[in-house]
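Asks: My questions are about this predicted structure, shown below with the sequence.
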Amino acid sequence: MNPEEFQKGFNAFATENKSSLKINNLKVVEGSVQNTFEYWFTKKIGMIGTINKIDGSLRSVMIVGQGDGTMESTADLFTIYVFLIAVTNPSLVPDDRGTIMTELGFFDKNNDINNMNKSTIRNGIKYSASYSKELGLLFSAGDASEKK
């Protein structure tokens, strides 16, 4: 899919789920190696995407963010993660999306978020979760066959 299709799918899923977390204006920036976009839902939760220069297809999307200590900001992060899974893998049912979140350690009571670094693959899409002191939680979706 291209960035416009991604935005449309993300916003459709947000509307379907009665969420205000929508992508209002996705601006693609031309780069020498790849094109990118950056979008901030809040001051602390953003999205960075990379785009194949040759065909305009979305290569990967990463959600970066730190909650502000409120349940609302934590819920926003998890909501955006689930929306990203739903848009990048529309054939998955809600239970499958929940299984991905479980495999990444989000529901593990013993999970040390400071050492989080897990990934799982569904239908050719690799989902990864890790933690950075500087950026907070990093959640990404990208082509599982792509070499980094």
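Replies: Thanks, I have it.

Asks: contacts, neighbours, all on C-alpha from now
Replies: Will do.

Asks: all helices for this structure, in order.
Replies: If DSSP state H is used as the criterion, the helices of the chain fall at 3-16, 71-88, 94-103.

Asks: Figure out which of the ones you listed is closest to Leu135.
Replies: helix 71-88 (13.1 Å; CA to CA).

Asks: Pull out the buried residues from stretch 130-146.
Replies: Buried residues in stretch 130-146, counted by 16 or more other CA atoms under 10 Å: 130-132, 136-144.

Asks: And for this protein, the residue most distant from the center?
Replies: Here the chain reaches farthest from its C-alpha mean at Ser32, the gap being 23.8 Å by CA atoms, centre = their mean.

Asks: residue contacts, it?
Replies: Neighbouring residues of Ser32 by CA atoms under 8 Å, 6 or more residues apart in numbering: there are none.

Asks: in this structure, which spans are strands?
Replies: Under the criterion DSSP state E, the chain contains strands at 28-29, 35-40, 45-51, 58-65, 117-122, 125-132, 136-143.

Asks: now for these, which one comes closest to Val93?
Replies: Ranking those by distance to Val93, with CA to CA as the measure, places strand 117-122 first at 12.1 Å.

Asks: structure B:
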Amino acid sequence: MSQHRINKKWYVLLIAVFIVSACSAKEEATSESTPVATTESTSTTTATPEAKPEPTPEPPAEPEKQKQPEIKPYESLSDLDTFIIEFNKTSNEYGFSINKDNVEVSRGEEVLSFRYVFNDKVGIMGTIHKNDLTLRDVGVIGKPAETENEVIERLNITRSLITATNPQLSADEIDQVLLDAGLSKEISKDNSLTGSTVRNGVQYDLSFSEKNGFLLFARIAKN
């Protein structure tokens, strides 16, 4: 919508103001043109004392604003099962989800690694600490998008990942994470792209190129 187009709500208010102003002006003109009949009176009038103005009541005190709870930085990411549950809460709204039975897990010397493929172009991968089974890192991996639908698909998967690793963020704050990390709907047209941002102790690192596709990983930020 053009910025110069007047909002319908303000348009109605402006019309109402003009109508009221016109009516007021018409009434004033009528009162000035109409002579007022006066009659002489021989009776004396008694002066009345002036009424004292009533004291102006004090405005009510504003209610105290409730303090927002302090959000402490996360010390670790959730375990894999919790991540999948939180991820699916958001991804279900977009029409896809992670099937736990199809998650591939492999064991390394120090960490466990996992991978889940949504289709032949995009998936999720990460590593898990062996000592407490919490996520060490988790990210979205995808080949370069060739259509607008593929771009939207990657954005929705990325939004779901951010929600799962930072449940306290609102939808607007999640989109701001994407902007701060450098991700946009025009990613398929960029030659290369890197970025990083931190929310509540979770760091999001973005890497993208037309040749290698894109990666967006979440991990606990280093102090």
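Replies: Here it is on my side, so go on. If you're wondering where the values come from, they're calculated on a predicted model, not measured in any experiment.

Asks: After superposition, what is the TM-score?
Replies: Between these two chains, after superposing, the TM-score reads 0.87 (TM-score structural alignment, normalised by the length of structure 1); 144 aligned residues with a CA RMSD of 2.2 Å.

Asks: I figured Thr165 of structure 2 was touching Ile84, is that so?
Replies: No: under the criterion of CA atoms under 8 Å, Thr165 of structure 2 makes no contact with Ile84, lying 10.1 Å away.

Asks: Would you tell me which helix is longest in structure 2?
Replies: Structure 2, longest helix under DSSP H: helix 8-33.

Asks: For that one, give the aligned segment of structure 1 as residue numbers.
Replies: Under TM-score structural alignment, helix 8-33 of structure 2 has no counterpart anywhere in structure 1.

Asks: okay if I get the strands of structure 1 as a markdown table plus distance to Val82 of structure 1?
Replies: Output for the strands of structure 1, formatted as a markdown table (distance: least, CA to CA, whole Å):
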| stretch | distance to Val82 of structure 1 |
| --- | --- |
| strand 28-29 | 23 |
| strand 35-40 | 17 |
| strand 45-51 | 13 |
| strand 58-65 | 11 |
| strand 117-122 | 14 |
| strand 125-132 | 11 |
| strand 136-143 | 10 |
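
Asks: do you know which of those lies nearest Ser73 of structure 1?
Replies: Among these, strand 45-51 comes nearest to Ser73 of structure 1, with 8.5 Å by CA to CA.

Asks: circling back: between Thr165 and Ile84 of structure 2, point out the one with more neighbours.
Replies: With neighbours defined as other CA atoms under 10 Å, Thr165 of structure 2 and Ile84 compare such that Thr165 has more, 28 against 19.

Asks: Now which residue in structure 1 aligns to the more buried one?
Replies: Counting by TM-score structural alignment, Thr165 of structure 2 lines up with Thr88 in structure 1.

Asks: And for Glu110 of structure 2?
Replies: Match for Glu110 of structure 2 (TM-score structural alignment): Val33.

Asks: Could I get the buried residue list for stretch 14-30 of structure 1?
Replies: Neighbour-count burial for stretch 14-30 of structure 1 [16+ other CA under 10 Å]: 14, 21-23, 26, 28.

Asks: correction: stretch 48-66 of structure 1
Replies: Result for stretch 48-66 of structure 1 [16+ other CA under 10 Å]: buried residues 49-51, 53, 57-66.

Asks: Need the distance between the two termini of it.
Replies: Terminal residues of stretch 48-66 of structure 1 are spaced 15 Å apart (CA to CA, to the nearest Å).

Asks: what stretch of structure 2 does it fall on?
Replies: The aligned range for stretch 48-66 of structure 1 in structure 2 is 125-143, by TM-score structural alignment.
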